[in-house]
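Student: Below is the structure, and that's it, no one-letter string:
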């Protein structure tokens, strides 16, 4: 290797020309390449998550004010671990809001996480969540969270609600959704992206380009549909793992019943109302309304990320909706809740929502009011609510839930169990059969045949009398287990 390093460019050319397949790869030349000069620290700082950076700076201002109140002038990265451990414990136990009320448990943990991120950014070799020197801090944090939970905190009172059908209908009625004006059209396109494609509002919608959504035609049926063809950086697929890509591309098909809700109609209209220069593949998808002409409804400028975050507030304002828990995340929650209510399997829902873990959809959905009422009726033993009982137990095989009395009633006139009890039945997985008899006879008595021998009969034949106490004895049959070997 040292000898190759001392060779000049012409000598290296001769070496590669002798061992290089020109017919397959073409001419190869050793030349000086131009490489960009980028400082790694500046690159990392520039590509840091802006929301995380903003929160870290805000939390560190709060912690620095706490240090100043404790007459501590040193920066956190210069404080020895044992002293910093004591200060963090005091900070956790003493921090309150401006009005003196307690913070939420997750908020206090977020403060400590911000301090830990600050220490790492300053090349500190300590870790609050891993080092043994901060075990007391972690113990105090856990106990503080448990104390706040006992006070009724930590229940996420401001969590977003699902965007239900009634709220959507009100938005359509007030013209904030549909194709009537530029604002309504851009709101409808945002709703398609967040509901049909499972996109998160904010950065994901802001980074979306016009060529990322394609208008396609089904080769079999000839039906048009929209396809989310190119996914960019998302929360669950940030690009750290190049192999982690979305395998299923979400689609949105047309709605012939109402053009205001038809993704195909809205997309074509949005395409026609965009400036021609903003229809290239790399053009931003969401444009700012206000083109000023009948042909072009939008400017040649992308919609800001803050505007996309507040787009639900604009929709609520236009529709006179005051529910503060209807947020931009309500549309994404609607996607998951709606599919779950219709019985779509969780493994199919995550392929549209983009979640990596199936259990994550539990944070976006909950049982609806009808399901809650059915459960309450079952627990209340409401016999009249037959429909609710059947709906909850619809997954139970009918033959597996039959009692012995049902079997008897389903037999012939003599009360014998029907032949082929499990005929035409299909069972998946482990199935347990419970045979409960609601009549006085036991199973052996039901299978027994009472006989009354007629002694006066010349033929001596036995006459069956159901009222006779005489019971015909049966031999016990011993079941032999199957052998695992091939030999008899």
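Tutor: Looks like it came in fine. These numbers come from a predicted model, not from an experiment. Numbers count the residues shown, from 1 in each chain.
Student: use CA for all of it now, contacts and neighbours both
Tutor: Fine.
Student: Give me the contacts around stretch 42-58.
Tutor: Here stretch 42-58 makes contact (C-alpha atoms under 8 Å, 6 or more residues apart in numbering) with 114, 115, 117, 118.
Student: can you tell me which of these are in helices?
Tutor: Per DSSP state H, helices hold the following members of those: 114, 115, 117, 118.
Student: quick one, longest helix in the protein?
Tutor: Max-length helix for the chain by DSSP H is helix 50-69.
Student: quick one: buried residues of that one?
Tutor: By 16 or more other C-alpha atoms under 10 Å, the buried positions in helix 50-69 come out as 56, 59, 60, 63, 64, 66, 67.
Student: Which of those residues sits closest to residue 302?
Tutor: Nearest to residue 302 among these: residue 56, at 28.2 Å, using C-alpha to C-alpha.
Student: if we can go back for a sec, nearest to residue 255, out of the contacts of stretch 42-58: which one, please.
Tutor: Of all the contacts of stretch 42-58, residue 255 sits closest to residue 114, with 47.1 Å by C-alpha to C-alpha.
Student: got another, please set it beside the one above:
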């Protein structure tokens, strides 16, 4: 194949260069170039010790790269004196830390050095006082049984060691000894303990052993199956004998009984003791406090659980915010638990029972320069115009027995304690049809235990009995009769009548519901029919 001439053509172009060239640069760039050429910097060595970089292993190359970075870092910070010194901020950061001298001003910043006994006291304070006392009572009861058992003739059948911690080292011997203890223990009168009391005694002994570093479980461990069997049989035997069946819960204070307390002057504000009793009653009722330490833990002053707020309508409201309680100890396990907060507003219908006014009066009658932060102070025997209370807290036992004492003065039959106020709050809300969640927010319950505080009233029990036996319920009926003529409307109050439910009609109303009829049979034989 012949090649054309066009394919063989070669195009040659000619470039013409200037004999002279000029580069226009600024002075800063020129100085930089001159400095670089005249004063070369000391560059770090990048020799990694191998001819070919591909011949090194991965670990070797990693170590080599680290070495190169260190050389670059050292070169940057170890240049000649021509490098500018670090600024004042960097100089301050590079200065060594010098501890602050102890002076009179900063001397009280930290607490004094603690001892081992201080740490032990701090740790023990985190436990419930009632639980600690109950466990020590159970230990003393066990020791008393061991001491008396040693004086009895005959074989012991178990290891009678009064030190239960030493006995707990051997689970088998502890199990056998407690089996005898459960069946033989009695109270000071020589009578049988209730079944629940025996259960709490064993639980308290377990708590005491665990508190001293020995982890055991009387109720779930197979090593103590004998104790569980004997305890269960003993509780069932006591129940068959009728021992411990009747519980004695704190009685509920009815609205009629509350009115009696006010009408007879047992509650009021005219004396120091009466004002304290009234505050205990109203605070326990409105805040649903427990009978234990919650009243005792109330404080006055800047860290008080109470504070006053002003509403938009000008009325004052008392706010209570719980800090610690039985279910919220404020520790690690309770740090995210929501605390109970209650607002107590004005009571215009019964101003003598207005808690905010009584609270302000009580706070004004405390010692003005008092140092005691407890809320309830001891009443003075000889009062002054502006001071009714001493600068010291009221006794624990007088405070705990407040409700029982005032109910006894009123002549109420039954068992009343400060815990009756909490039960009264729950029962009143329950009878009024308040939702269980709202009741729990007021009482601070975290579980279904709130249902145990719902006390069925006698009216509700009578209603259930009437329904079962199909009794007629006696009511006082009041009817409003509207005349169809031109005569005016008038009201008729009927005498006590009995309600008889009539048969339901099969017709359906316009709204889709089936109407019903009620017949009121009066004493004079008149029957009043109601349709709804």
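Tutor: Received the coordinates, thanks. Note that the structure is a prediction, hence the values are computed from the model and not measured.
Student: Skipping its backbone neighbours, what lies nearest residue 67 of structure 1 in space?
Tutor: Once flanking residues are discounted, residue 67 of structure 1 sits nearest to residue 73: 7.1 Å by C-alpha to C-alpha, 6 or more residues apart in numbering.
Student: Correction: the previous question concerned residue 263 of structure 1.
Tutor: Closest to residue 263 of structure 1 by C-alpha to C-alpha, 6+ apart is residue 254, at 5.7 Å.
Student: Likewise for residue 253 of structure 1?
Tutor: For residue 253 of structure 1, ignoring the flanking residues on the chain, the nearest one in space by C-alpha to C-alpha, 6+ apart is residue 225 at 4.4 Å.
Student: Secondary structure element holding the counterpart of that neighbour in structure 2?
Tutor: By TM-score structural alignment, residue 225 of structure 1 lines up with residue 317 in structure 2. Assigned by DSSP states H and E, residue 317 of structure 2 falls within strand 316-321.
Student: Residues in contact with that strand: which ones?
Tutor: Here strand 316-321 of structure 2 makes contact (C-alpha under 8 Å, 6+ apart) with 287, 305-311, 339-346, 355-356.
Student: Go again with 10 Å.
Tutor: Strand 316-321 of structure 2 has contacts (C-alpha atoms under 10 Å, 6 or more residues apart in numbering) with 283, 286-287, 304-311, 339-346, 355-357, 359-360.
Student: list the contacts for the residue nearest to residue 371 of structure 2 when sequence neighbours are not counted?
Tutor: Sequence neighbours aside, residue 391 is the residue nearest to residue 371 of structure 2 in space, at 6.9 Å (criterion: C-alpha to C-alpha, 6+ apart). Residues near residue 391 of structure 2 by C-alpha under 10 Å, 6+ apart: 366-374, 376-380.
Student: for residue 163 of structure 1, same thing?
Tutor: So, once contact is read as C-alpha under 10 Å, 6+ apart, residue 163 of structure 1 ends up touching 325-335, 337-338.
Student: rewinding a little: now tabulate the ones in helices among the contacts of stretch 42-58 of structure 1 in TSV and tack on neighbour count.
Tutor: Listed next are those as TSV, based on neighbours: other C-alpha atoms under 10 Å:
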residue	neighbour count
114	20
115	21
117	18
118	19
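Student: thinking again about what came up before, for the contacts of stretch 42-58 of structure 1, which one is nearest residue 159 of structure 1?
Tutor: residue 114 (22.3 Å).
Student: could you check the distance from the corresponding residue of structure 2 for the closest one over to residue 194 of structure 2?
Tutor: When structure 2 is aligned by TM-score structural alignment, residue 114 of structure 1 is paired with residue 204. Per C-alpha to C-alpha, to the nearest Å, residue 204 of structure 2 is found 15 Å from residue 194 of structure 2.
Student: hang on, residue 245 of structure 2 is in a helix, isn't it?
Tutor: No. If the criterion is DSSP: H, G, I helix; E, B strand; the rest coil, then residue 245 of structure 2 is coil and not within a helix.
Student: so what corresponds to it in structure 1?
Tutor: By TM-score structural alignment, residue 245 of structure 2 lines up with residue 155.
Student: OK, contacts around the residue sitting nearest the centre point of structure 2?
Tutor: The centre of structure 2 sits closest to residue 328, judged by C-alpha atoms, centre = their mean, with a distance of 2.7 Å. Contact partners of residue 328 of structure 2, counting by C-alpha under 10 Å, 6+ apart, are 322, 334, 335, 336, 337, 338, 339, 340, 444, 446.
Student: rerun at 8 Å
Tutor: Contact analysis of residue 328 of structure 2 by C-alpha under 8 Å, 6+ apart lists 334, 337, 339.
Student: For residue 335 of structure 2, see how far away the residue lying closest to the first one once chain neighbours are set aside is.
Tutor: When the adjacent residues along the chain are set aside, residue 334 of structure 2 lies closest to residue 328, with 5.9 Å between them (C-alpha to C-alpha, 6+ apart). Remark: distance between residue 328 of structure 2 and residue 335 of structure 2 (C-alpha to C-alpha) = 9 Å.
Student: Can you report how many residues neighbour the corresponding residue of structure 1 for residue 195 of structure 2?
Tutor: Alignment note (TM-score structural alignment): residue 195 of structure 2 maps to residue 105 of structure 1. For residue 105 of structure 1, the count of nearby residues is 20 (other C-alpha atoms under 10 Å).
Student: what's near enough to touch residue 105 of structure 1?
Tutor: Listed by C-alpha under 8 Å, 6+ apart, the contact set of residue 105 of structure 1 reads 144, 145, 148, 149, 153, 154.
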